[in-house]
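*Asks:* Pasting a predicted model and its sequence here:
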Amino acid sequence: MTGSEEMGAGIAEDPVVARRMFASADHILNGVALLCRLNNRDLSEEALKTGLPLVDGKLTLELVPRAMRRAGLQGHVTTATLGEIHKDLLPVLILLEDGSTCAVTDRMEDDFRIIRPELDEHTVTYSHDELAALFGGTVIYAGARDVIDGRADDITVPDQGHWLWRNVRANSTGFTEVGLAAALANLLAVVSALFAMQVYDRVIPNFAFSTLWVLAIGVCVAIVFEAMLRTVRSHLMDKIGRSIDMRISAELFEHVMNVQCAARPRSNGAFINQVREVEAVREFFTSTTIGAISDLPFVLLFLFVMWTIGGPLALVLMIAIPVIIGAGFLAQVPLAKLSKNHHKEASIRNGILIEAVSNPETVKAYQGEAGFQRLWEEYNQLLVKNSIKQRSLGSSLTYLATSVQQLSYVFVIVAGVYLVQAGSISVGALIAASILSSRTIAPLGQLSAIFARWQQMKTSLTGLNKVMQLPVDRPRGRQFVSRPALEGSYEFVETKFTYGKDEATVLDIPKLEIEGGDAVALLGNNGAGKSTILKLMSGLYFPSSGNLNLDGTDIRQIDPSDIRRQIGYFPQEISLFFGTLRSNLSFGLGHVSDEEMLAALEFAGAENLVRRHAKGLDRPIGEGGKGLSGGQRQSVGLARLWLRDPRIVLMDEPTAAMDQATETRVINNMENWLAGRTLIVATHRQPILRLVNKALVMRGGKVTAFGPRDEILNKHTGNKRTRTAPRGDATPQLATPVGTTE
């Protein structure tokens, strides 16, 4: 079969269906996944895209390097011709005119061997002319980034560098351009001093007006060019600052989203404040700071020129400069202490604010306003005092630099008069030296501000480093086991779990097996460990010791994307986000049709949320689901779960806040939907037991009984008249509430 014939075969026989499939496909993502596999980095498409800022749910060329980084590859997107694709760089991914992709795996003289993701990855041979007619001009190269081999030590593993300085170094070209512009601008700045010297020494004694105008025109041109260079430099510095800001903000937020749930700090306020410290880091790389730093090396240039012109007058500046720099270094110790205190107090104050604002009903109902007000004012007072001390110290350094600059000018003039009298220098040289003295000290005047920003940045960076060192779900260079089709069989082996190093064990399960397709009810008193075991089974938390196997594989080895795509976790507290009902239903799913959303709401007994509101699916939802009752939030959560269509369903009190009629309707709907799925549900509600065929009783974090539903219920309720009802039959009639253990 020829390349052109193969191109149109095997996608879909119906041309309408084929066009729809082609338009909806994420061709770049499919191609990147193929390129990773060709480089022996088998990563699922879900794993490649999870957490990335997709556009319309699809991967863009700008996101390709970030996606490939997850597979341990260095991605590079460029434009090229087919002739420029070197054989030694294969395989590469190329984009075609129709938006699809293909991988070039080999190149002969005039032929290319390619693989297309949508054609079951069969190898097809194309001539140069055939492929050139389809080629869109974009090429994606893949290079090794991480060494994934147990024999490789730290020396052989490529150093990724510090997360901040790596992003700063990415702008090395921009820094070079800034340095070049600064060099030219500072060289031109010397011209004004030389102009003054020539006028006083040569023009005035001879009244050479023609020479005066030539010099004036020359210095005006130099001033104009200096202004242009400084404008260009300012633009470059803004561009660098923006680039660094975007890079570190994106990497920081991606890391925060990837941090393991168990590793997150207990105080949300302190955690948020740590993340917000990126503002101080960004502030350090503003145009003002970069500009001041780029001017500092040219202090030596001005000193050299001044020594050449004024000789001993340069000694005045050689004394003044160490005074300014020394004062700045001496101030680092108190500045560091003040910055640390400011960071600590700001974290506490931020935590107080978030707690008070997040729970207004509780605060008001229990009259807790006074307590929060007192704490707020106490820490705010400490913060204000600390800020005043910081500003006072920074201002003192600035005033010192200004005073030293003025005194230097005075002493240059005074010393210069004696040198003029002695005939060592001319009057013009004295004037030029006085101008250069101000030019030389000026960059040092900004040094105090740089010192203050540096300490703030160091303190902020310490907090950010702690955040960036938190363990993540997907460590860089780690390859997980791909399990695209999970059945839902769980095995606990000597499994223990604690929420912190110094905390008591909240779960202790020596041995437990749950088969795929089982429907199990978790029963027990409050604090028995039901919610904790669900969190472990969902993959959001991992055992502190022992093992938890999912389908025979330790759950820590399975790709997190595979787990979250196939496991539907319904927590006790349903989190809804600011936006609309539509955005909350489609959360994490990309595009979902209105028909699917309405069907999901019907399933969850929440269709009235749309029917009785003028905006329908665009009904506004407040932060945390404000504006909806607890039962309505649970219904929206169930609808969202239904849309995900998981193979494994984990639910924690799914109907606890619903009225009886809604609960009955939801349970009826779930009976058919749960067929063929694995269900683990924690509940105190009797009607839920219709959905299960097994029951597991917990007490104090341990499993006290596990077996067929009716057998366990009869044993733990003492009700001999309990009617056995298989999964799907009527609810058993219990003499005592579910979850009560004797």
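*Replies:* Everything's here; your move. Numbers count the residues shown, from 1 in each chain.
*Asks:* switch to C-alpha atoms for all contacts and neighbour counts from now on
*Replies:* Will do.
*Asks:* Could you tell me how many residues sit around residue 332?
*Replies:* Around residue 332 sit 15 other residues, with neighbours defined as other CA atoms under 10 Å.
*Asks:* Ok, residue 722 next?
*Replies:* If you count neighbours by other CA under 10 Å, residue 722 ends up with 16.
*Asks:* contacting residues for it?
*Replies:* The contact partners of residue 722, by CA atoms under 8 Å, 6 or more residues apart in numbering, come to 710, 713-714, 732-735.
*Asks:* Between those, identify the one with the most neighbours.
*Replies:* Neighbour counts for those peak at residue 713, which has 26 neighbours (criterion: other CA under 10 Å).
*Asks:* That one: which element?
*Replies:* helix 709-717 (DSSP states H and E).
*Asks:* for that helix, the distance to its chain's centre please.
*Replies:* On the basis of CA atoms, centre = their mean, to the nearest Å, the separation between the geometric centre of helix 709-717 and that of its chain is 48 Å.
*Asks:* What are the contacting residues of it?
*Replies:* 692-696, 705-706, 720, 722-725, 734-736, 740-742.
*Asks:* Those residues in strands, which ones?
*Replies:* In strands, defined here by DSSP state E, the members of those are 694-696, 705-706.
*Asks:* For residue 212, which non-adjacent residue is closest in space?
*Replies:* residue 203 (6.2 Å; CA to CA, 6 or more residues apart in numbering).
*Asks:* what's the one you found in contact with, if anything?
*Replies:* Counted by CA under 8 Å, 6+ apart, residue 203 has contacts 209, 211-212.
*Asks:* Next up, a structure to set beside the first:
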Amino acid sequence: MNALSRLFDYARQYRRDARLAALYSVLNKFFDILPEVLIGVAVDVVVNKQASFLARFGITDTMQQLLLLGLLTVLIWGGESLFQFLYEVKWRNLAQSLQHELRLDAYRHVQKLPLAYFENKSTGKLMAILNDDINQMERFLNGGANSIIQVFCSSLMVGAVFFLLAPKLALISLLPVPLILYGTFWFQRRLAPRYAEVREAAGVINGRLNNNLLGIATIKAFTAEEFEAAHIHDASEHYRRTNARAIQLSAAITPVIRMAILAGFVATLVYGGWMATHGEIGVGSYSVLVYLTQRLLWPLTGLADIADLYQRSMASIERVLGVLATPQTIPYEGRHLAAEHVAGRLEFDALSFAYADAPTLQDVTLTIEPGQTVAFVGATGSGKSTLVKLLLRFYQPQTGQIRLDGHDIQQLDLTDLRRAIGYVSQDVFLTDGSVADNIGYGLGQVSREAIVAAAKAAEAHDYIERLPQGYDTQIGERGQKLSGGQRQRLALARAILKNPPVLVLDEATSAVDNETEAAIQRSLDVISRTRTTLVIAHRLSTVRHAHCIHVMEHGTIVESGTHDSLLAQNGSYAALWRLQTGERSVLDSPPSLV
């Protein structure tokens, strides 16, 4: 199924609007052609007078015939203008509505795709699909669809008049039309892959620009402006070259079509004139045919632009519908579980997971009782964060199960599961809104009192009050007007306001100063008393009071226990503790020189 068929299949709800728009286009073209016919009739009236074509209908007076032609002209031009207004409004509204629905559907679908999908796609390429490619489709529907319909209708209508007035001349004059249409489709097939390359190249540029704008501080700090400008130059040059290949082919369409049109027009002009001088057709009919030949054939030069716009749009539509066709490997539907009824007991049973061919978790089994605070520590890449991502169902485990209050989380409604879990990560996501908007993010209508209470619990209230507009202060894109510690406290306040039965802190204090870490720790000591809390940390000082600490290495749990018991074991945890605190044990002491 080609891209256009897939688009029609997708846009079922707009088929009535599309049919009406097409009908208005056809009627507009019908009235658009009639003035040429009236010219021929007018010439016939002037030449033949009482013996003209109109005299057959009982109107023999020449002046009355001309007045009738004037009235018909007004009606025809009025009809043409009316239906032009109607088709433009209908096509443009259809383009806007379909663009709106397609963008929303594509975005909703992308949000439900697993994290693995985003690891293989750059943000810039997705932005190009969700924005630029959908806009290309809108441009085609705004004008291209109407142009295709009107060229087709023009060919049929003019062809009918030709065969009615001069069948022999019609066969000669209209002979180029099939060749023109075949040539246009021939060019289209060869343009399609070239425009697909153009859209890919546009995605690469978007990706590079998006990446550089997000990392502008680093680029400036490392004085890498010229280095990155060279990258943008290379990406833009690739885009220019791929566009040039498409332009070279699309530019050839119009000259080829023009030569075919010339043959048809010359045939009408010369052979039709010969027929008129020999009395085979009337002078009025000859005038009509000359005008109609121009009206039919010259607009066919626009097929080049239509074909170009069509192929650009189809390449874009193919990419958008490709995103919509990406399977959602993690189902959202399942057994409902109200957050207020969740106790927070977690069971990880023989859990294994690998990114591609790299094992990350291997046969992890443990149980966390409701209300416990459990920490996971270990070197980078040991599988700590992966455990949390599996709990949130960002990924699916290869083997094993995770159970929440005895329910396999794979069988639970995904929205219900995630509503039961509060998540604070090291990389805090904040929207371009106010402080209050970010604390209440995703929770609908929340009272200012509840927002302030959550901020106080996260020890964020004091610094928020010092901001220019307090809780109404706009914090900029990704919270760039705040410090790292301030952003982290806002994220914690957001999790507190959510009031989940399970709280997950994934390296939440790894990038903050000691004062902020101490403030966050005080907040956690309070809010973790009534809920199950999972803490992933590099700083062991933040987890020393946890009910249980699990040390992970190479995807497995190698040690478990309280802070004191793990120090007593003098194993991996004790070594990490000494490394971070600077303490030495007898085993760590250098050999005596005496």
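*Replies:* Nice, thanks for sending it over. All figures in this text were calculated on a predicted structure; none of them were measured in a lab.
*Asks:* Please indicate which of the contacts of residue 203 of structure 1 are buried?
*Replies:* residue 212 (16 or more other CA atoms under 10 Å).
*Asks:* Could you single out the nearest of the contacts of residue 203 of structure 1 to residue 319 of structure 1?
*Replies:* When these are compared for distance to residue 319 of structure 1 (CA to CA), residue 212 comes out closest, at 35.2 Å.
*Asks:* Show me what that closest one aligns to in structure 2.
*Replies:* Using TM-score structural alignment as the criterion, the counterpart of residue 212 of structure 1 in structure 2 is residue 66.
*Asks:* I'd guessed that match sits against residue 42; true?
*Replies:* Yes - counting by CA atoms under 8 Å, a contact exists between residue 66 of structure 2 and residue 42, whose distance comes to 7.2 Å.
*Asks:* Chain neighbours aside, what residue packs nearest to the counterpart of residue 676 of structure 1 in structure 2?
*Replies:* Applying TM-score structural alignment, one finds that residue 676 of structure 1 aligns to residue 530 in structure 2. The spatially closest residue to residue 530 of structure 2, leaving aside those adjacent along the chain, is residue 371, at 5.6 Å (CA to CA, 6+ apart).
*Asks:* gap between whatever residue of structure 1 lines up with the one you found and residue 268 of structure 1?
*Replies:* Residue mapping for residue 371 of structure 2 onto structure 1 gives residue 517, with TM-score structural alignment as the criterion. Taking CA to CA, to the nearest Å as the criterion, residue 517 of structure 1 is separated from residue 268 of structure 1 by 38 Å.
*Asks:* remind me, longest helix of structure 2?
*Replies:* Across structure 2, the helix with the greatest residue count (assigned by DSSP state H) is helix 62-111.
*Asks:* Can you give the contact residues for the helix or strand that comes right after that helix?
*Replies:* On the C-terminal side of helix 62-111 of structure 2, the closest following helix or strand by DSSP H and E is helix 115-119. Outside helix 115-119 of structure 2, the residues that touch it by CA under 8 Å, 6+ apart are 394-395.
*Asks:* make it 6 Å
*Replies:* residue 394 (CA atoms under 6 Å, 6 or more residues apart in numbering).
*Asks:* and what of stretch 94-106 of structure 2?
*Replies:* Contact partners of stretch 94-106 of structure 2, identified using CA under 6 Å, 6+ apart, comprise 138, 141, 324.
*Asks:* possible to save the residues you listed as a markdown table with secondary structure and distance to residue 442 of structure 2?
*Replies:* Shown next, in a markdown table, are those (DSSP: H, G, I helix; E, B strand; the rest coil; distance: CA to CA, whole Å):
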| residue | secondary structure | distance to residue 442 of structure 2 |
| --- | --- | --- |
| 138 | helix | 31 |
| 141 | helix | 35 |
| 324 | helix | 24 |
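*Asks:* what are the ranges of the strands in the stretch 451-594 of structure 2?
*Replies:* Listed in chain order, the strands found in the stretch 451-594 of structure 2 under DSSP state E, counting those that start in this stretch are 502-506, 532-536, 548-553, 556-561.
*Asks:* Which strands or helices does the first one pack on?
*Replies:* Meaning strand 502-506 of structure 2. In this structure, strand 502-506 of structure 2 makes packing contacts with strand 421-425, strand 532-536, judged by 3 or more CA pairs under 6 Å, 6 or more residues apart in numbering; DSSP states H and E.
*Asks:* Read off where it ends up in structure 1.
*Replies:* Under TM-score structural alignment, the counterpart of strand 502-506 of structure 2 in structure 1 spans residues 648-652.
*Asks:* Doesn't residue 491 of structure 1 belong to a strand?
*Replies:* Yes - residue assignment for residue 491 of structure 1, taken from DSSP: H, G, I helix; E, B strand; the rest coil, places it within a strand.
*Asks:* residues near the corresponding residue of structure 1 for residue 103 of structure 2, how many?
*Replies:* In structure 1, the residue equivalent to residue 103 of structure 2 is residue 249, according to TM-score structural alignment. Residues near residue 249 of structure 1, counting by other CA under 10 Å, number 17.
*Asks:* How about the one 3 residues further on?
*Replies:* The local packing of residue 252 of structure 1 (other CA under 10 Å) involves 19 other residues.
*Asks:* Can you point out the buried residues in the strand ranked longest in structure 1?
*Replies:* Criterion DSSP E: the longest strand present in structure 1 is strand 135-144. Within strand 135-144 of structure 1, the residues scored as buried using 16+ other CA under 10 Å are 135-136, 138-143.
*Asks:* And the next helix or strand past it?
*Replies:* Counting by DSSP H and E, the next helix or strand C-terminal to strand 135-144 of structure 1 is helix 163-169.
*Asks:* elements contacting the very next helix or strand once past that following helix?
*Replies:* Proceeding C-terminally, helix 163-169 of structure 1 gives way to helix 172-198 as the next helix or strand, assigned by DSSP H and E. When contacts are defined as 3+ CA pairs under 6 Å, 6+ apart, helix 172-198 of structure 1 packs onto helix 209-258, helix 427-445.
*Asks:* 8 Å instead?
*Replies:* Under the contact criterion of 3 or more CA pairs under 8 Å, 6 or more residues apart in numbering; DSSP states H and E, helix 172-198 of structure 1 touches helix 209-258, helix 287-295, helix 298-310, helix 427-445.
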